[in-house]
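Undergrad: I would like to see how this sequence folds:
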Amino acid sequence: MSGSTGSGIDRLSTSDFRRLASFIENYSGIKMSSNKRTMVEGRLRKRARALGLESLSEYCRTLFEDGGMVGEAINLIDAVTTNKTDFFREIPHFQFLADHVLPQLAGGDIRIGIDVPLKVWSAACSTGAEPYSLAMMLEEFGRQIRGFRFSVLATDICTEVLAIAREAIYPETMIAPIPDALRRSCLRRSRDKDRSLVRISPALRGKVSFGRLNLMDDSYPVDKDMDVIFCRNILIYFDRPTQEAVVRRLVGHLKPGGYLFVGHTESMAGFTLPLRPVASSVFQKR
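TA: Down below sits the predicted model:
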């Protein structure tokens, strides 16, 4: 088989891996180092089979020489994207949101959430645990304030995870981080007792909208008046110039005084951006 080793296992040639890695980085910003080669091979074998192709070398030839990239780019990016997510991941962020950000926004001259709806964007939302966690937190906060209104926009580059997020059905093993009170008010258990599944309540699902968005694009089709943006644990996959360019575009969609949350291992050090740190990996737009 073309592209195979003597062991019969289909492998990527060095040149094909380099071509794929270059395309993936240019398209999505995600760096594909050589230690990810085995992972890429395993995931792209499935894509090759789905297209009826016999080998990874034929898959690469189809993409790069036969014009197949036009129809396959989104599937390729879906295949190689790693999507790690949990409900209420990095819980101090949600605590800071509830204890400091929301009271401050709701207590200003223009009461955000009361006079005008609060607008939150979860970028790189994966299968939806983050935006639904945000919606649960906002719903809980809103119980204390009559007429509190909010919406959550959730975006990701991967169409497969967006489909899961819209369905909003999760295994019970995922819900342990959700506080009991929120489980009771925001989750619905499967009527089939043999299926250990829960679904986000219809009311909460109605507060969250999903769309595909590539953070590497030069501009984003997103409102410019976001109050809070969560973009966590995706910047680590980009080099520093790309990180700064992405954050600069994100900040362009944030209101003055709005808040940006990044992952705890992600740093804004050295970036010339209109942001001031207010907590660990939390920044406010000047």
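
Undergrad: switch to C-alpha atoms for all contacts and neighbour counts from now on
TA: OK.

Undergrad: what secondary structure does the residue lying closest to Val161 once chain neighbours are set aside sit in?
TA: Take Val161 and drop its neighbours on the chain: the residue closest to it by CA to CA, 6 or more residues apart in numbering is Thr127, 4.6 Å away. Taking DSSP: H, G, I helix; E, B strand; the rest coil as the rule, one finds Thr127 in the coil state.

Undergrad: Would you confirm that Thr127 contacts Ile157?
TA: No. Taking contacts as CA atoms under 8 Å, Thr127 lies outside contact range of Ile157: 11.2 Å.

Undergrad: another one to check against the first:
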Amino acid sequence: MNDASAAPQSREFTWTAADFNRIKDLIYRHAGISLHEGKQAMVYSRISRRLRDTGHRSFADYIKWLETQGDADEWQAFVNALTTNLTSFFRENHHFEELARMVREAPPGHEWKIWCSAASTGEEPYSIAITLADALGLSGRFQIWASDIDTKVLATAAQGVYKLEGLKNLSQAQLQKYFLKGKGDNAGLARVRPELQRHIEFFSLNLIEDNWSLRETFDVVFCRNVMIYFDHATQRQVLTRMHRLIKPGGMLFVGHAENFSDLKSQFVLRGKTIYEKV
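TA: All right, here's what the predicted structure looks like:
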């Protein structure tokens, strides 16, 4: 039974199939995210918070207000609410092992430029930076551009403070070299050292918009576990634009559930979820 109005009686707000479909359309148009019916409970929970924060008593009223009077900040809050940010340090570690191999085998003095297109709370771009610093030293020639559509998680990433329990995938040598452990009220936390952080530029970017602020070409692009939220047409659009920003022979690293074998004119599979630009 797919009628969203058949909702638990304990719900604070009335929730209908029409509400879900309108939100589904809005997030697709603004962020390219394609929601299926199984996401109704998630959408209700997350957008309910926006109703409370803006003082609306129904989804219909909130959506109408958002479309007619909502400012840029509220549109950003709406998008932030519906983005998923599951990440960890050195997640899908084979990508970082391959990146380290590429760096070791590159000509001396090469300046590495890498784009992390879904930076989330920062674990991925910092893992990239640690991989490069391990190979080239903290003063090595590398720069990482780290973007995300969600401004809230980007603020966390730029701050670079994490719970020690979230750093369990780092070696003790990496923890000591690249982090400062907190003391007193900050015990149990660690901050990324400025010497590592200076190699990363964090910025907001919506992958489905045309006005990408990037003017570089990259040796490697990380676009992991992003395309699973896009439909096929949006995937092709985004990947075609990424293809233009990757250097000849450069690599695209994608998530474990993503496969782009139908884009053979642009990318060829070179390893486990690793594609080379054609």
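
Undergrad: Kindly provide the TM-score of these chains.
TA: TM-score for the superposed chains, counting by TM-score structural alignment, normalised by the length of structure 2: 0.91, backed by 273 aligned residues with a CA RMSD of 2.1 Å.

Undergrad: more crowded one of Thr127 and Ile157 of structure 1?
TA: Thr127 (28 against 22; other CA atoms under 10 Å).

Undergrad: any idea how far Ala163 of structure 1 is from that one?
TA: Distance of Thr127 of structure 1 to Ala163 of structure 1, computed by CA to CA, to the nearest Å: 8 Å.

Undergrad: Quickly note the distance from the residue nearest to Val161 of structure 1 to Gly211 of structure 1.
TA: Distance from Thr127 of structure 1 to Gly211 of structure 1, by CA to CA: 12 Å.

Undergrad: shared neighbours of the two, anything?
TA: Leu162 (CA atoms under 8 Å, 6 or more residues apart in numbering).

Undergrad: Next, the contact list for the residue nearest to the spatial centre of structure 1, please.
TA: The centroid of structure 1 falls nearest to Ala124 when counting by CA atoms, centre = their mean (1.7 Å). By CA under 8 Å, 6+ apart, the contact list for Ala124 of structure 1 reads Ala154, Thr155, Asp156, Ile157, Cys231, Arg232, Ile234.

Undergrad: so what corresponds to the third one in structure 2?
TA: Superposed on structure 2 with TM-score structural alignment, Asp156 of structure 1 falls opposite Asp148.

Undergrad: Repeat that for the fifth one.
TA: The alignment partner of Cys231 of structure 1 in structure 2, by TM-score structural alignment, is Cys223.

Undergrad: Spit out the contact partners of its match.
TA: Per CA under 8 Å, 6+ apart, neighbours of Cys223 of structure 2: Cys116, Ser117, Ala118, Leu252, Phe253, Val254, Gly255.

Undergrad: Quick one: those as TSV, columns for secondary structure too.
TA: Shown next, in TSV, are the contacts of Cys223 of structure 2 (three-state DSSP):
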residue	secondary structure
Cys116	strand
Ser117	coil
Ala118	coil
Leu252	strand
Phe253	strand
Val254	strand
Gly255	coil
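
Undergrad: aligned partner of the residue nearest to the centre of structure 1 in structure 2?
TA: Match for Ala124 of structure 1 (TM-score structural alignment): Ala118.

Undergrad: if I look at the aligned partner of Ala50 of structure 1 in structure 2, how far off is Phe218 of structure 2?
TA: By TM-score structural alignment, Ala50 of structure 1 lines up with Asp53 in structure 2. Distance check for Asp53 of structure 2 against Phe218 of structure 2: by CA to CA, it reads 40 Å.

Undergrad: which of those two has more neighbours?
TA: Counting neighbours by other CA under 10 Å for Asp53 of structure 2 and for Phe218 shows that Phe218 has the greater number, 23 against 9.

Undergrad: isn't that one right next to Lys247, touching?
TA: Yes. Using CA under 8 Å, Phe218 of structure 2 is in contact with Lys247, at 5.6 Å.

Undergrad: Phe222 of structure 2 is in contact with Leu252, isn't it?
TA: Yes. If you go by CA under 8 Å, Phe222 of structure 2 and Leu252 touch, sitting 6.0 Å apart.

Undergrad: Looking at the two, which is more packed in?
TA: Taking other CA under 10 Å, Phe222 of structure 2 and Leu252 do not tie; Leu252 has more neighbours (27 against 23).

Undergrad: So which bit of structure 1 is stretch 158-169 of structure 2 matched to?
TA: With TM-score structural alignment as the criterion, stretch 158-169 of structure 2 aligns to 166-177.

Undergrad: At which residues are the strands of the stretch 151-286 of structure 1 located?
TA: Assigned strands in the stretch 151-286 of structure 1, in chain order: 169-171, 187-189, 197-200, 208-212, 226-231, 254-261, 275-279, 282-285 (criterion: DSSP state E, counting those that start in this stretch).

Undergrad: May I see the ones you listed organised as a markdown table, with distance to Arg146 of structure 1 added?
TA: Formatted as a markdown table, those follow (distance: least, CA to CA, whole Å):
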| stretch | distance to Arg146 of structure 1 |
| --- | --- |
| strand 169-171 | 30 |
| strand 187-189 | 23 |
| strand 197-200 | 23 |
| strand 208-212 | 20 |
| strand 226-231 | 20 |
| strand 254-261 | 22 |
| strand 275-279 | 28 |
| strand 282-285 | 26 |
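
Undergrad: Cool, thanks, talk later.
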